[in-house]
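A.B. asks: Have a look; sequence and predicted model below, questions after that.
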Amino acid sequence: MTQLRKKVLEELERRNYSQATANAYVAAIRRFAEYFRRSPDQLGSEHVRQYQLHLVQERKLEPKSVMVQMAALRFLYLKVLRRSYSRDDIPLPRVSRRRIPIVLSTDEVRRLIDAAPNLRYRTILMTLYDTGMRRAELCQLRPEHIDKERMTVRIPHGKGDKAREVPLSLQLLEQLRTYYRSLPRRNGWMFPSLASKRANDPITDKVVWHACHESTRRAGITKPVHPHTLRHSFATHMLDHGAELPVIQVLLGHEDPRDTMIYLHLSTRKLKAAPSPLEMFDVATQSGPEPAAS
């Protein structure tokens, strides 16, 4: 471990950043250093500007992805290296926060899970969909977080390090039992890493991404599916089946209720309940020949 990486990790821990944020920041700083092939402490704000343009113009990343990269570099230069930069020296792109997400139908979710190529991927997909948890939360899941007496799953370190509980279905409980009994080696994590170099660690979020990508391909689903798609589908289907927004907000761990209200745009129950303007008055349906081309 380099001295700079050690300082970054210590500063993240001192400020009580989540493990997911720490991983994202360290990875972003590493990519920045690799781009210039120099240590970040030898680079400055002009290099940050060049790198941000590279992300936008050449790699064509979404603003949200660029924002994570820039937030990591802000943390590095302002908090760790104590450079006297203003926040405008490392600007964050403007992000549209509440775009309507893509969701799967219940049939597409079934096809996705059935197409999983192995027991581990099937269990990952079922856990994501049945609990609505984030991929980082799934990676940090431990067996003791599964409460079979109360039929709940405890998520002790959600976004913002906030704990919450979500219901555990009997079907998911049986799936988790079957999967856990099949493990050739256990290391205290529900989903342990199978890499020999990471024998004591949980899976990385890359494994979760690959489970979604490979199962989507095998299922023949043309929609872009990523781990968060199952979270969106969980919330939308809950709303379709009568769950109220405040309940869904608690299950998702949303602090701002406006983040939960986006699912009103996706719920077929709510959409079907909206009256059709044409049905508010009688309009006769006409039939006859097509008009002649002019």
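C.D. replies: Alright, I've got the coordinates.
A.B. asks: okay, CA-based contacts and neighbour counts for the rest of this
C.D. replies: Noted.
A.B. asks: Contact partners for residue 136?
C.D. replies: 20, 205 (Cα atoms under 8 Å, 6 or more residues apart in numbering).
A.B. asks: swap in the one 10 residues further on?
C.D. replies: Applying Cα under 8 Å, 6+ apart to residue 146 gives the contacts 152-154.
A.B. asks: here comes the other one, which I'd like you to weigh against the first:
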Amino acid sequence: MLKSKRKTPFDIFFKHTVYGLRYLYRIFDRTESRVILPSIERQKALPVVLSQQEVRLLLKTPKLLKHRLMMALLYGWGLRNYELCNLKLVHLDLERAQPHIQQGKGRKDRYVPVCDLLIRGVKTYLQAEKPVEYLFNGQADKEGGFTGISTRGVQWVMRQARQHSGIKKQITAHTLRHSYATHLLEMGTDIITLKDLLGHGHIETTLIYLHVARVSRALPFSPLEKLYPQ
């Protein structure tokens, strides 16, 4: 009602009103089952995507093989940050070139294809670093057991690579996943196959990449280009 009654409702005004009401109900111990508050829709911003040249630049920036491989897997397998952190040696299956990504978002398992270049990189890393249990080991737990690298550790690697590469775009680990999806579309992968590779539960989630990929359509242009041809 608040948004519908106002002629020009600002989302920020609506958001703070809902937050204030929720806080008020908690103070007076009134559960939301008695007074239902509307949900706040997230803004559907398009993802940041790197060009293929920017991906190549980013991947060669880190000095450590471990850090280069981490980013190569985020991009080459389209992994989420926590999926990379949870990746264990038993999941790799390098002989069949079909890594098993377990318990992704929505508890969905999936297999992803892998190229020979990544297989060689993983094997070189395994021989040099000799990780135990997890592909990328983090700090030991209180009982001395092995754990995977933390998501914060992965983001630190991404920040360092961005700073040293000179790329100005805002880059996170998920940017490489966005770039993976967009580049596959541009290379001819159909949207249904891409949905399965990304482990999406709903096709609507995958469709957003159609807005950023340059596939089978004329590139947008300004009408001024037609008024004043070069």
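C.D. replies: Arrived safely. Quick caveat: nothing in here was measured; it's all calculated off a predicted structure.
A.B. asks: TM-score of the superposition?
C.D. replies: Scored against TM-score structural alignment, normalised by the length of the second structure, the superposed chains reach a TM-score of 0.78; 206 aligned residues with a Cα RMSD of 3.3 Å.
A.B. asks: before we move on, the earlier item: so which of the contacts of residue 146 of the first structure is the most crowded?
C.D. replies: By neighbour count, taken as other Cα atoms under 10 Å, the most surrounded of the contacts of residue 146 of the first structure turns out to be residue 153 (23 neighbours).
A.B. asks: Okay, the aligned partner of that one in the second structure and residue 70 of the second structure: tell me how far apart.
C.D. replies: The criterion is TM-score structural alignment: under it, residue 153 of the first structure has residue 99 as its aligned partner in the second structure. In this structure, residue 99 of the second structure and residue 70 of the second structure are 15 Å apart, going by Cα to Cα, to the nearest Å.
A.B. asks: ok, average deviation of stretch 120-127 of the second structure from the first structure?
C.D. replies: After superposition onto the first structure, the average distance of stretch 120-127 of the second structure to its aligned residues comes to 1.2 Å, using mean Cα distance after the TM-score superposition for the first structure.
A.B. asks: Tell me the residues of the first structure aligned with that stretch.
C.D. replies: Under TM-score structural alignment, the match for stretch 120-127 of the second structure in the first structure covers residues 174-181.
A.B. asks: separation between the spatially most central residue of the second structure and residue 2 of the second structure?
C.D. replies: Nearest to the mean C-alpha position of the second structure, counting by Cα atoms, centre = their mean, stands residue 174 at 2.5 Å. Plainly put, residue 174 of the second structure is 35 Å away from residue 2 of the second structure if you go by Cα to Cα.
A.B. asks: Residue 156 of the second structure now?
C.D. replies: Applying Cα to Cα, the value for residue 156 of the second structure to residue 2 of the second structure is 42 Å.
A.B. asks: do the same with residue 27 of the second structure
C.D. replies: When Cα to Cα is applied, the distance between residue 27 of the second structure and residue 2 of the second structure equals 22 Å.
A.B. asks: Which residue comes closest to residue 176 of the second structure once chain neighbours are left out?
C.D. replies: Using Cα to Cα, 6 or more residues apart in numbering and skipping the chain neighbours, the partner closest in space to residue 176 of the second structure is residue 75 (4.8 Å).
A.B. asks: hang on, the one you found packs against residue 184?
C.D. replies: No. Counting by Cα atoms under 8 Å, residue 184 is not a contact partner of residue 75 of the second structure; they are 10.8 Å apart.
A.B. asks: Which one's more surrounded, those two?
C.D. replies: In terms of neighbours (other Cα under 10 Å), residue 75 is the more surrounded of residue 75 of the second structure and residue 184; the figures are 23 against 16.
A.B. asks: In the first structure, what residue corresponds to the more buried one?
C.D. replies: In the first structure, residue 75 of the second structure lands on residue 129 (TM-score structural alignment).
A.B. asks: Also residue 65 of the second structure?
C.D. replies: For residue 65 of the second structure, the aligned residue in the first structure is residue 119 (criterion: TM-score structural alignment).
A.B. asks: tell me the SS of the aligned partner of residue 232 of the first structure in the second structure?
C.D. replies: Alignment of residue 232 of the first structure against the second structure is given by TM-score structural alignment, with residue 178 as its counterpart. For residue 178 of the second structure, the reduced secondary structure class is helix; criterion used: DSSP: H, G, I helix; E, B strand; the rest coil.
A.B. asks: distance of residue 178 of the second structure from residue 32 of the second structure?
C.D. replies: From residue 178 of the second structure over to residue 32 of the second structure the distance is 36 Å, taken as Cα to Cα.
A.B. asks: Neighbour count: the two, which is higher?
C.D. replies: Per other Cα under 10 Å, whichever of residue 178 of the second structure and residue 32 has more neighbours is residue 178, with 24 against 11.
A.B. asks: Where does the closest residue in space to that one that isn't next to it in sequence sit, in terms of helix or strand?
C.D. replies: Counting by Cα to Cα, 6+ apart, residue 178 of the second structure lies nearest to residue 49, which is 5.9 Å off, once chain neighbours are set aside. Under the assignment given by DSSP states H and E, residue 49 of the second structure is not contained in any helix or strand.
A.B. asks: Which residues are in contact with residue 49 of the second structure?
C.D. replies: 175-176, 178-179, 182, 212.
A.B. asks: Now for those residues: which two are most distant?
C.D. replies: Pairwise distances across those (Cα to Cα) peak at 14.1 Å, for the pair 176 and 212.
A.B. asks: neighbour count winner among those two?
C.D. replies: Neighbours were counted for residue 176 of the second structure and for residue 212 using other Cα under 10 Å; residue 176 has more, 28 against 18.
A.B. asks: hang on, isn't the more buried one packed against residue 78?
C.D. replies: Yes. Counting by Cα under 8 Å, a contact exists between residue 176 of the second structure and residue 78, whose distance comes to 7.1 Å.
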